[in-house]
Each structure stands twice: as C-alpha cells, then as structure tokens.
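Asker: I'll drop the sequence and a predicted model, then ask my questions.
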Amino acid sequence: MIRKFILCVLLPLALMGCGAKSEWAPDEVVAQMAYREPGPSTLTLMTMINNRSGSGAHTALVINASQRVIWDPAGTFKHPRIPERNDLIYGVNPEAYKVYKSAHARETYHVVLQEITVSPEVAEKAFALARQMGPVAQAQCTGSTSSLLAQLPGFETIGSHMFPKKLMMSFAKLPGVKTEKVFENDAGDKATAFGAAKAYQPKTF
C-alpha cells in the first residue's frame, strides 16, 4: 500500500505532474478562444498510463458543455497560446485538443480516452464545478476529478479514488462509455513533448 501511494505521488510528477499552479487568462482571451465541439454534450475521462509499468500517472477530464474545456487538475501542461484559468484549459478546439493529447502520449506513456454522452445540463454542471475547484494541490488529480464526477447526476456511484487506474476502471462501468487509446512514438521526455506542442499557433489567438 505504501509503495502504491509513493507511485501515485511520483509518477504524475514524472509525466505532466500533479503540481499546483495558479493561472488566470484574461477575460477577452477566454472569450475569443471559446469553442464547442459540434454534437452531443460529452464528458471524456483521460488517463495517462505508463507504457512500462502499466501504472496510471495522471487524470484529466474533457467537458464539452456550452464550450469545450479540459479540467487538468494539478497538471503541468502549459502553452503560451492556449488559455488557462487555474486548472481549467479553455479554447479546446480540435487542434488544441490534439496538442494536449500529443503532449501526453509518447514513447513512455499512452492516453486512454473514455467518452460518455450526457445531457446539456449535466455537462454544464461539470463545467461549473471545474471552474470552482482549481487550482488543485499536488498529487490530487484523481481525487479531485472523482469528487467532481460524483456530484453529477448519473455519476453518484463513481466513488472516491486517489489512483488514476481505479477511477478509469470505475468510469468504464458506466453505461455507454466509448474507449479510445492514443499511442505515439516520439521521445519519452516531457521537455521534447512540450517543445513539439508549443509549435501550435491558433489563428484566433
């Protein structure tokens, strides 16, 4: 049990980190970059998995409500042209979404995406909760995400989890979940992945 706790704390730091941060993008930037993915309202749980050990390393949640955002609690993803307010990333258009996934998926880690369709009201509540929760303390990425989900109608049984794979397995039991895995073969270090991600230049920023 002690070993598992140590892994939960250290592995996220080795990937994108569970490290507290405080960011606040200006109102005009957030408004300018606002994007909603066409189609139904959805929640997508993202779990970063170590390709060598199979351990979970980080948890994030994509919320497609009145706009699409990424709840990235205690993550260290940072891009000069993708606005963030504490742990909530705005402007998640297809290009920005690809950049985020690509920054996490590499030789040493892959990303598991679990998408579920929800009502607009549930998606909007998730968005509101995410706006209220950040910034999240170090090593609390999974705990804060499971807490957010458990407050949503239809997700009351999700439970409270501290380990990314535990939440991933609990989320998989929900009806209608669609799962996708993202693998990439670029260098396994964080600096290289972030360097490639920063090449993204959104036209509306």
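Answerer: Structure received. Numbers count the residues shown, from 1 in each chain.
Asker: can we go C-alpha only for contacts and neighbour counts from here?
Answerer: Fine.
Asker: could you pull out the strands for this protein?
Answerer: 42-50, 56-64, 68-71, 84-85, 88-89, 109-117, 178-182 (DSSP state E).
Asker: can you give me the offset of the fifth one from its chain's centre?
Answerer: Think strand 88-89. Put simply, strand 88-89 sits 9 Å off its chain's centre (CA atoms, centre = their mean, to the nearest Å).
Asker: what does the fourth one give?
Answerer: For strand 84-85, the distance from its own C-alpha centre to the chain's C-alpha centre is 13 Å (CA atoms, centre = their mean).
Asker: Please apply the same query to stretch 196-205.
Answerer: 19 Å.
Asker: tell me which residues in that stretch are buried?
Answerer: For stretch 196-205, a neighbour-count test (16 or more other CA atoms under 10 Å) marks 197, 200 as buried.
Asker: Between the two ends of that stretch, how far is it?
Answerer: 18 Å (CA to CA, to the nearest Å).
Asker: Then stretch 38-54?
Answerer: 34 Å.
Asker: ok, back up a step: out of the strands of the chain, which gets nearest to residue 160?
Answerer: Nearest of these to residue 160, taken as CA to CA: strand 56-64 at 13.4 Å.
Asker: Other residues contacting that closest one?
Answerer: 8, 11-12, 15-18, 36-37, 41-50, 68-73, 75, 123, 126-127, 141-142, 145, 163-165 (CA atoms under 8 Å, 6 or more residues apart in numbering).
Asker: and if you look at stretch 12-25?
Answerer: 9, 11, 57-58, 73-77, 83-87, 104, 135-141, 190.
Asker: for comparison:
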Amino acid sequence: MKLRSLALVVSAGLALAGCAVNTAGPDSSPEEAAAAAYQHNGPTALTLYTMVNNRTGAGAHTSLMINAPSQRVVFDPAGSVRLRAVPEVNDVLYGITPRVKRFYEGAHARKTYHVRIQRIEVPPEVAERALRMAQQEGPVASARCAASTSHILSQLPGFENISGTWYPLKLSEQFSKLPGVEQSVLRENDDDDKAIAIREFEQELAQGGQ
C-alpha cells in the first residue's frame, strides 16, 4: 500500500474512533494539582461523558469524571478543554468544583455537538481505584480517548462487562447497560469554537473566583 493511501486509511480510522487532537500544554506541577484538589460531598460516583456530533450522530470524544473520597477530577484523555485555573497532569484535570464542572460540560455542548451524560454511584473504594488508575493512564495519544477510558473501567469491580473499544458510542452503549445508571443529554447552541467559551470563562474566574 502506498504511503499516501496508508495515511488516508489511518486518518479515516481516527475520525471514526473520535476524540480530539490533544492540545494540552505542559503539565502542571504536582504541587499545583494538590493545591487545587476539590472534595465533593455528594455520593462517590463515576460520570461518563460522550460528545456526539449533531449532524452525523458519530461519537466524537469520551471523558470520565471521578468523584472519589479524596477528590473529584475529570480524566480527559486527548482532550481539548484546558483552563489556566484548572491544573492538568497527564490528562487528569484537578479542581472540579461545581462551577468548573458546569463549564466543562457546557464547553462541549454547542451547536455542532451534544453531550450524553451517564452517571453511576459506586463504592468509595471503587471510585478511589478509578482515580489512581486515571492518574497512571495518561498522557493519552490522540484518538485513544474511548480506548483508555474503557481500559480503566474494565478493571473496576462491577464493570467487568465493559470491553475495550476505540469508539465513544460503543463505550456509552456498554455503560448504559450497567444497573443504576442515570442518563441525561445536554444541548446548547454556543459557537463551535470552544476557545471562545474558554476565554469567557477564564475572564469570569479572574473577576469572581471559583
């Protein structure tokens, strides 16, 4: 196969698998991540985010919010939403306060994409294990968002039926079959350029804190 043809095949495969090109800059320091740690007082839970193309219905990205006893984070493999006020180390976002959580969800829901949100409560030890695994999983290469997330989930107690997949929608379908999953969809009509929402939110944070 010629190199050009091979490149086209690889590109097509990545497009079908979904996931953004990772635009993260240098990692934050461990001290910055530790200082930003946020403990949420709600039940320990895992929340799977699946970004879906409104035109084609294809899955575009997968990420996982982990509410563990020690802190709440978002594992955002090969993600493209990064904030100066939210430390990121190896594709794990720290300091997921209620305000940051709302922004993260809304930044992905825009006129071209909607967000499928699937939440399941888990025992504290399972959430803590998911957190440790996420911290060890990254950084993740582009197009491997669903593969890396399914790799973590499949190793957790109660998630043994999750099999590895490169496709966000296939992972979402598997997740939906778990007992006790709560599901919702977030739709917004914001501009397709997430950079605009990021700039506006960072200005808000600068003016009023988190």
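Answerer: Yes, it's here. Please read all numbers here as calculations on a predicted model, not as lab measurements.
Asker: With both chains overlaid, what TM-score comes out?
Answerer: Overlay of the two chains. TM-score (TM-score structural alignment, normalised by the length of structure 1): 0.89; 199 aligned residues with a CA RMSD of 2.0 Å.
Asker: that older thread, need the strands of structure 1 in CSV with distance to residue 96 of structure 1 and mean neighbour count, can you?
Answerer: CSV is the format used below for these (distance: least, CA to CA, whole Å; neighbours: other CA atoms under 10 Å):
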stretch, distance to residue 96 of structure 1, mean neighbour count
strand 42-50, 15, 24
strand 56-64, 12, 28
strand 68-71, 10, 27
strand 84-85, 12, 22
strand 88-89, 10, 26
strand 109-117, 16, 22
strand 178-182, 15, 13
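Asker: could these go into JSON lines alongside distance to residue 98 of structure 1?
Answerer: Putting the strands of structure 1 into JSON lines (distance: least, CA to CA, whole Å) gives the following:
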{"stretch": "strand 42-50", "distance to residue 98 of structure 1": "13"}
{"stretch": "strand 56-64", "distance to residue 98 of structure 1": "12"}
{"stretch": "strand 68-71", "distance to residue 98 of structure 1": "12"}
{"stretch": "strand 84-85", "distance to residue 98 of structure 1": "16"}
{"stretch": "strand 88-89", "distance to residue 98 of structure 1": "13"}
{"stretch": "strand 109-117", "distance to residue 98 of structure 1": "12"}
{"stretch": "strand 178-182", "distance to residue 98 of structure 1": "10"}
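Asker: Of those strands, which is nearest residue 194 of structure 1?
Answerer: Nearest of these (CA to CA): strand 109-117, 13.8 Å.
Asker: Determine the set of other helices and strands touching that closest one.
Answerer: The contact analysis (3 or more CA pairs under 8 Å, 6 or more residues apart in numbering; DSSP states H and E) places strand 109-117 of structure 1 against strand 42-50, helix 94-104, helix 164-172, strand 178-182.
Asker: hmm, 10 Å instead?
Answerer: strand 42-50, strand 56-64, helix 94-104, helix 164-172, strand 178-182 (3 or more CA pairs under 10 Å, 6 or more residues apart in numbering; DSSP states H and E).
Asker: Just tell me which of those ends up closest to residue 205 of structure 1.
Answerer: Nearest of these (CA to CA): helix 94-104, 11.6 Å.
Asker: what's the nearest residue to the most centrally placed residue in structure 2 if we skip its chain neighbours?
Answerer: Geometric centre of structure 2, nearest residue: residue 63, 2.0 Å, by CA atoms, centre = their mean. Distances taken as CA to CA, 6 or more residues apart in numbering place residue 76 nearest to residue 63 of structure 2, at 4.8 Å, with adjacent residues excluded.
Asker: and the gap between the aligned residue in structure 1 for that neighbour and residue 203 of structure 1?
Answerer: Counting by TM-score structural alignment, residue 76 of structure 2 lines up with residue 72 in structure 1. To residue 203 of structure 1, residue 72 of structure 1 is 23 Å away according to CA to CA.
Asker: Mind listing what's buried along stretch 166-183 of structure 2?
Answerer: Neighbour-count burial for stretch 166-183 of structure 2 [16+ other CA under 10 Å]: 166-172, 175-176.
Asker: Format the residues you listed as CSV; extra columns: distance to residue 5 of structure 2.
Answerer: Output for these, formatted as CSV (distance: CA to CA, whole Å):
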residue, distance to residue 5 of structure 2
166, 22
167, 23
168, 26
169, 27
170, 27
171, 29
172, 31
175, 35
176, 37
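Asker: For residue 54 of structure 2, give me its contacts.
Answerer: 109-115, 187 (CA atoms under 10 Å, 6 or more residues apart in numbering).
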